[in-house]
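# Sequence plus the predicted model coming up.
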Amino acid sequence: MAASGPVERLQQLETIEKDVSNAILSAGKALEELSKEKPQMKMIENHTTGFMKTLEGVEVGLMKQINYLTQVSTGQPHEGSCYAAQKDLLMGYHRMAHVRSRLEELEKIRTDGKPKLLQLAKSYSMPPMAKPGQLPGN
């Protein structure tokens, strides 16, 4: 399936929804024919065949939608999503903030001239993480 935008995806889901309605309608007509005193087997077979074909189309359409959602949610590359790149960028900012804080601590130890390494190791904590969409220092 070619990559498509959200509008096309919604149209595909609407088509699937209409097919589900048609399948239910075909099943209802088949049951209606069966409830008659003298059911016509040809009509029952036609409605049943229509139901099965429509149901197969619904299954194929839903599987395509599910496969697309599986790719999107697992971070696999696909067109139209920047989630993985944004996640990498935020992780890079977090690493940069961590390195910056460690360098500041090391510079402080160097300029004080006192061996505070043991004290520093005991009191060390991770810098706060930025919220998604927020860059550190902003």
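Thanks, I have it.

# C-alpha from now on. contacts and neighbour counts both.
Noted.

# Okay, buried residues for the helix or strand encompassing Lys108 please.
Applying DSSP states H and E as the criterion places Lys108 in helix 83-112. Using 16 or more other Cα atoms under 10 Å as the test for burial, helix 83-112 gives 90, 93-94, 97-98.

# now for the helix or strand just after it, which elements pack on it?
Using DSSP H and E, the helix or strand that follows helix 83-112 in sequence is helix 117-123. The contact analysis (3 or more Cα pairs under 8 Å, 6 or more residues apart in numbering; DSSP states H and E) places helix 117-123 against no helix or strand.

# got another, please set it beside the one above:
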Amino acid sequence: MSLMEKIRQLELIEKDIAAAISSAGQGLQELSKDKPGNKHVETHTTNFLKTLEGVETGLTKQINYLTQVSTGQPHEGSNYAAQKDLQMAIHRVEHVKSRLNELEKLNAEHTRPRPPSVGQRSFSMPQTDHMT
């Protein structure tokens, strides 16, 4: 079954959902009247239930189709797996770049000479001539 046919089926299901909601709304509107007509309420309720049953059947068919094609293996015409692999690879590259930048900063901090702090004295040992 083609992609366009699947989309048409989903559009029909969407229209049926709207019709079911409309039938339910009309039934509730009839019930909110001072003197509701039982025949009208029953008609709207029946329409709602029949339409809802059709929606359930259609959605079940769509779900069954999706479970068949989504087994983790890419099916004909699908590039989702390749796109996801690419996105993950890009994410890993960005993470590695970030970690390398952090390591460069740490290396620069540890390898640069540190000037003596203000108020810190430097002591040196007196030079002695041991040959005497």
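Now that the structure is in, tell me what you want to look at. All of these numbers come straight from a predicted model, not from anything done at the bench.

# The longest helix along the first structure packs against which elements?
Ranked by residue count under DSSP state H, the longest helix found in the first structure is helix 41-74. Counting contacts by 3+ Cα pairs under 8 Å, 6+ apart, helix 41-74 of the first structure packs against helix 6-34.

# Check the mean deviation of the helix it packs on from the second structure.
For helix 6-34 of the first structure, the mean deviation from the second structure after alignment is 0.2 Å (mean Cα distance after the TM-score superposition for the first structure).

# quick revisit: tell me how far the helix holding Lys108 of the first structure is from the chain's mean position?
30 Å (Cα atoms, centre = their mean, to the nearest Å).

# Also stretch 67-78 of the first structure?
On Cα atoms, centre = their mean, the centre of stretch 67-78 of the first structure falls 6 Å from that of its chain.

# What's the local residue count around Asn46 of the first structure?
By the measure other Cα atoms under 10 Å, the count of residues near Asn46 of the first structure is 14.

# how near is it to Gln11 of the first structure?
From Asn46 of the first structure across to Gln11 of the first structure, the span is 28 Å (Cα to Cα, to the nearest Å).

# what's the answer for Glu105 of the first structure, then?
From Glu105 of the first structure to Gln11 of the first structure the distance is 57 Å (Cα to Cα).
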